[in-house]
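Novice: no sequence on hand, only this structure:
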């Protein structure tokens, strides 16, 4: 059962009897890498990222970005995770900004291991000016384009951001009893409990031993260290696997992540020598039904009596036997 899927429709699927299992992405070509690096070089130069006085202010991009990220105040630990910065480098930047009177570093009384950073009045003034200059730079770049060209660029930038986010997410096989696995299942249960008219009973969740080792598999997707999606595979009967609990966090939806998790589950099914995978879904999850059909799953009669199931699907792996 899966509460969130992709928003973009696919062409009509091949009949399930002819479906091959999902395949891992093809190797990255030298042309792909060259195009990516060429864009990076152009963009960083065009926005002035290489200038020690970013946006004409008296600081490099690193310090300017740090000021922006502080917002209403945050811990250095959270900033380190958010920006993927070395702890020593972040500490040096924070001390430099403190010496300039732009930030204030404090230790909260409830946790002396934390260091909090917040903007001073002077820091807030600088960030406001940073916003003004950034907006002016963007407006200057866009001003020479026609309205249709701006719309095309805006759409392309949204697509680029979506795909780069997806590229940065890792999908990892974990033990079914792992903390992140159970946390994802708790979030899944809360999500569908709110969506199902009848609610959802957490006793319906898979047990750790059903999705670990020879019995099955459990995948967690991570974005910058944070679990944002999951999916489970368990043995239904000899040669047949069942996919359960494919879930994506609201903040990571519409990226294509559900299909990514589904691909990993199908590959795991092949490794477990399943020739068929099945799943069921609730009538309320119309987007899930659409995704499964687009991914080659055919609707079949009920294969199990499941209180939350209204639709049942199957996909044959390999040549379909």
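Specialist: Everything's here; your move. Bear in mind that the values here come from a model prediction, so they are computed numbers and not experimental data.

Novice: from now on I want contacts and neighbour counts done on CA atoms only, so please keep to that.
Specialist: OK.

Novice: would you mind pulling the contact partners of stretch 151-162?
Specialist: Contact with stretch 151-162 is made by residue 255, as judged by Cα atoms under 8 Å, 6 or more residues apart in numbering.

Novice: starting at the chain centroid, how far to that stretch?
Specialist: Its chain's C-alpha centre and that of stretch 151-162 lie 18 Å apart, by Cα atoms, centre = their mean, to the nearest Å.

Novice: this is the comparison structure:
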């Protein structure tokens, strides 16, 4: 029996066009995973291909491009491996969204690299805080946010799938660690 273990390749995170092939593929993988988990939990079955397509159409990521947002893509070695979006809510608040690392590469630091890069960009844009929403069943994401200083806050919108909300106050650029 042989087990394939991801190698200790470097993570690289950078800005990407949300409509690029790599971004589109990662966003499809992200949506498929969160949709399947939701359907499995609530309906006892995975999502159908039609449900995936309808969900992607209903929740486009077009706003994760200037002037309303930014999109980051993480590569593990040369391979697209994760992503995160930043949406500008107001001059002092950015929203983290579409946070995803491919399952085979989880636990290797990609999520942390994406968070640090997103926080740095948000700070550069003048944001003083980052907010996000997630679902209670996305326990890996919730643990990542808590490990990185995010705290639970009251709901800031009433989205259908938003069950828990977090915030992280960003240190000013002059206080960067």
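Specialist: Great, that's in hand. Just so you know, these numbers come straight off a predicted model, no measurement behind them.

Novice: quick one, longest strand in the first structure?
Specialist: Longest strand of the first structure, by residue count under DSSP state E: strand 226-237.

Novice: flag every buried residue along that strand.
Specialist: Residues 227-236 are the ones in strand 226-237 of the first structure that count as buried (16 or more other Cα atoms under 10 Å).

Novice: tell me the counterpart of residue 149 of the second structure in the first structure.
Specialist: Aligned counterpart of residue 149 of the second structure in the first structure: residue 296 (TM-score structural alignment).

Novice: er, residue 166 of the second structure I mean
Specialist: Aligned partner of residue 166 of the second structure by TM-score structural alignment: residue 313.

Novice: can you get me a residue count around that match?
Specialist: 22 (other Cα atoms under 10 Å).

Novice: list the contacts for it?
Specialist: Residues in contact with residue 313 of the first structure, defined by Cα under 8 Å, 6+ apart, are 278-280, 292, 297-300.

Novice: which of the residues you listed sits closest to residue 41 of the first structure?
Specialist: Set against residue 41 of the first structure, the nearest of those by Cα to Cα is residue 292 (39.5 Å).

Novice: can you count the residues close to residue 161 of the second structure?
Specialist: Neighbourhood size, residue 161 of the second structure [other Cα under 10 Å]: 11.

Novice: find the nearest non-adjacent residue to it, please.
Specialist: Distance criterion Cα to Cα, 6 or more residues apart in numbering; nearest residue to residue 161 of the second structure, sequence neighbours excluded, is residue 135 at 6.5 Å.

Novice: go on, residue 210 of the first structure?
Specialist: Among residues not flanking residue 210 of the first structure along the chain, residue 234 sits closest, at 5.6 Å (Cα to Cα, 6+ apart).

Novice: residues in contact with the residue nearest the centre of the first structure?
Specialist: By Cα atoms, centre = their mean, the first structure has its centre lying nearest to residue 252, at 4.3 Å. Residue 252 of the first structure makes contact with 228-229 under the criterion Cα under 8 Å, 6+ apart.

Novice: alignment lookup: it to the second structure.
Specialist: Using TM-score structural alignment, residue 252 of the first structure pairs with residue 105 in the second structure.

Novice: now that match: how far from residue 33 of the second structure?
Specialist: As judged by Cα to Cα, to the nearest Å, residue 105 of the second structure and residue 33 of the second structure stand 14 Å apart.

Novice: helices of the first structure, start to end?
Specialist: Under the criterion DSSP state H, the first structure carries helices at the ranges 30-46, 61-70, 76-83, 87-99, 121-142, 147-168, 179-195, 257-271, 286-294.

Novice: so which of those helices is the most packed in?
Specialist: Neighbour counts (mean count of other Cα atoms under 10 Å) averaged over each of the helices of the first structure peak at helix 257-271, with a mean of 22.

Novice: can you tell me how far the counterpart of residue 123 of the second structure in the first structure sits from residue 261 of the first structure?
Specialist: When the first structure is aligned by TM-score structural alignment, residue 123 of the second structure is paired with residue 270. Separation of residue 270 of the first structure from residue 261 of the first structure (Cα to Cα) stands at 15 Å.

Novice: distance check, the match of residue 166 of the second structure against residue 241 of the first structure.
Specialist: 12 Å.

Novice: which residues do these two both contact?
Specialist: Joint contacts of residue 313 of the first structure and residue 241 (Cα under 8 Å, 6+ apart) are residue 278.

Novice: can you pull the contacts of the residue nearest to residue 161 of the second structure?
Specialist: Applying Cα under 8 Å, 6+ apart, one finds that residue 135 of the second structure lies in contact with 161-164.
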